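1. fold the following and give me the result.
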Amino acid sequence: MQNTSLKQEFLKNWIKGLQLHSSFNKNTTIFERRKAIKLSADIAIASTRNSTTRWSRALIADASRDGSNKTLIEKISGREVPHKASLGLIRCSKRILKRSRFARRRAAPVAGLIAKKLVKSRTRALKRLVPGGEGMDEISLIKETIDYIVSLRVQVDVMGRMATAADRLIPFKTI
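-> The predicted model follows:
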């Protein structure tokens, strides 16, 4: 999808979400409006990807955890949010039993060991940043991250242009 059409689709979905939120909630606090803007933007950018990426499905799944967002998600994305039956959780012990070893390991090269630790820590950090990234392998994570960054840039660009346009229409008054 071209960048311009992606921006147009995001803007259309975002405005639809903001209109839906304002029609349901007339008197809201600044915090509630901020939350609604972020939620609408997240759902709008995820719906532009048509559930083709894991991060978009993860964003919609996160938003749908709150039952009050279900209608908003369905109206913006045009898809029905499936209602999942709650599964019973099984508590497992996280303790791992270690076997004692008598053989000594050979010392690994220090530079290689440091590089591996650095890559692992950065991969873990990236998995936490990308929605749905926790269950991805490294190749999928890189592909999803690139797609997510492109979508975030579209989101930031459109929201920035909207803020600039709003500033021109309604100049900020100082007290």
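2. C-alpha only now, for contacts and for neighbours.
-> Will do.
3. not counting residues beside it along the chain, what's closest to residue 152?
-> residue 45 (7.8 Å; CA to CA, 6 or more residues apart in numbering).
4. does the one you found touch residue 10 like I think?
-> Yes. Using CA atoms under 8 Å, residue 45 is in contact with residue 10, at 5.6 Å.
5. which neighbours do these two share?
-> Taking CA atoms under 8 Å, 6 or more residues apart in numbering as the contact rule, the neighbours common to residue 45 and residue 10 are residue 155.
6. coming back round to it: and the residue nearest to residue 152, what element?
-> Residue 45 is part of helix 30-47 when elements are defined by DSSP states H and E.
7. how about whichever helix or strand comes after that helix: buried residues?
-> Counting by DSSP H and E, the element after helix 30-47 in chain order, helix or strand, is helix 54-64. Neighbour-count burial for helix 54-64 flags 54, 55, 56, 57, 58, 59, 60, 61, 63, 64 (criterion: 16 or more other CA atoms under 10 Å).
8. may I see the buried residues of the helix or strand following helix 54-64?
-> Beyond helix 54-64 in the direction of the C-terminus, DSSP H and E gives the next helix or strand as helix 70-77. Neighbour counts using 16+ other CA under 10 Å place 70, 72, 73, 74, 76, 77 of helix 70-77 among the buried residues.
9. which residue sits closest to the fourth one, ignoring its sequence neighbours?
-> Taking CA to CA, 6+ apart as the measure, residue 74 lies nearest to residue 80, with 5.3 Å between them; neighbours along the chain are not counted.
10. the structure of the following sequence is requested for comparison with the preceding one:
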Amino acid sequence: MHVTKEFKKKTFLKQLLLGLHVSNSISNPISIQQRKNSIKLSADLAMAFARGRTHWTHALITKLGQKEENKSTLKGILGRRYEILMARYSCPLLYQKVQRRKKSVTSYRFSYNAQKRRSSALKGSCVRVSPSVVARNLENRRTKVLKRLVPGGEFLNGSSLLSEALDYVISLKAQVDMMKSLWRATQVSSSSNVELVPSAPLQKKDASCTIANSEE
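-> Model (predicted):
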């Protein structure tokens, strides 16, 4: 998977600057907390558009659109596309329905097998837990954590979850790199615009003042 090649940097910068501009125009003056929220919202939305259509980008846009405080900003950023995207991303995907069915069947089988193991353990006097069971429990705990971190990860399992997690992490890294580059560019431009006060005219003015005082 070549995620870095598919991450469109120009699209990211365009959407980020548009989001910041819309946020400033909606609420002016803007507080520090509102500024932080607008930067995060604009950066996440820009990352989703720069990456393209994937499972986690759909889930991320849906999550952003569900928050009431984001609706006005999203309408300003997306324009006519807002209603279309929200209708498209809010509808449950067919893949999510299939994953829900698989998850329900798997959970039923797991609960049935667990009940059988508990009943057999009660019959025996001493039961040793096999290393495979310990490894499976550890894998299940890590999978639950990964599903909470990846947008839309609760509907994914197995290789699809790992693929989406890798894609999401690499896109986050590209987002951070672009934000750092933009911050460095703004710092350089702001430092170059500082006007230095010339020292020679001041010295000449001071000299004329001393001559006038001496003549008096």
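11. residues making contact with stretch 31-44 of the first structure?
-> Residues from elsewhere that reach stretch 31-44 of the first structure (CA under 8 Å, 6+ apart): 10-11, 13-14, 17-18, 21, 59-60, 63, 73, 76-77, 155.
12. make it 6 Å
-> The contact list for stretch 31-44 of the first structure (CA atoms under 6 Å, 6 or more residues apart in numbering) reads 10, 13, 14, 17.
13. distance of the residue mapped onto residue 149 of the second structure from the first structure from residue 60 of the first structure?
-> Aligned counterpart of residue 149 of the second structure in the first structure: residue 129 (TM-score structural alignment). According to CA to CA, to the nearest Å, residue 129 of the first structure and residue 60 of the first structure sit 16 Å apart.
14. returning to what we had before: now the helix holding residue 45 of the first structure, how far from the centre of its chain.
-> Here the centre of helix 30-47 of the first structure is set off from its chain's centre by 11 Å, with CA atoms, centre = their mean, to the nearest Å.
15. on the three-state scheme, residue 151 of the second structure is what?
-> coil (DSSP: H, G, I helix; E, B strand; the rest coil).
16. now do the SS call for the spatially most distant residue from the centre of the first structure.
-> Relative to the centre of the first structure, and counting by CA atoms, centre = their mean, the farthest-placed residue is residue 102 at 46.6 Å. Classification of residue 102 of the first structure using three-state DSSP returns coil.
17. swap in the one 5 residues further on?
-> Assigned with three-state DSSP, residue 107 of the first structure falls in the coil class.
18. just to revisit the earlier point, widest-spaced pair of the buried residues of helix 54-64 of the first structure?
-> 54 and 64 (15.1 Å; CA to CA).
19. sorry, back to before: and the helix holding residue 45 of the first structure, which stretch of the second structure?
-> With TM-score structural alignment as the criterion, helix 30-47 of the first structure aligns to 32-49.
20. by how much does the matching stretch deviate from the first structure on average?
-> For stretch 32-49 of the second structure, the mean distance to aligned residues of the first structure following superposition is 0.7 Å (mean CA distance after the TM-score superposition for the first structure).
21. again with stretch 178-190 of the second structure
-> By mean CA distance after the TM-score superposition for the first structure, the fitted stretch 178-190 of the second structure averages 1.3 Å away from its aligned residues in the first structure.
22. what residues sit buried inside that stretch?
-> For stretch 178-190 of the second structure, a neighbour-count test (16+ other CA under 10 Å) marks 178, 179 as buried.
23. where does the residue nearest to residue 74 of the first structure sit: helix, strand or coil?
-> coil.
24. count the residues that sit near it.
-> Residues lying near residue 80 of the first structure (other CA atoms under 10 Å) number 11.
25. and what about residue 28 of the second structure, helix, strand or coil?
-> Under three-state DSSP, residue 28 of the second structure comes out as coil.
26. and for it, the neighbour number?
-> Neighbours of residue 28 of the second structure (other CA under 10 Å): 8.
27. wait, what's in contact with it?
-> Contacts for residue 28 of the second structure were tallied using CA under 6 Å, 6+ apart; there are none.
28. the residue nearest the centre of the second structure and residue 18 of the second structure, how far apart?
-> Centroid-nearest residue in the second structure: residue 44, 4.2 Å away (criterion: CA atoms, centre = their mean). For residue 44 of the second structure, the distance to residue 18 of the second structure (CA to CA) stands at 13 Å.
29. and residue 116 of the second structure, by the same measure?
-> For residue 116 of the second structure, the distance to residue 18 of the second structure - CA to CA - is 58 Å.
30. which one's more surrounded, the two?
-> Neighbours were counted for residue 116 of the second structure and for residue 18 using other CA under 10 Å; residue 18 has more, 16 against 11.
31. check which residues of stretch 23-33 of the second structure are buried.
-> For stretch 23-33 of the second structure, by 16+ other CA under 10 Å, it's residue 23.
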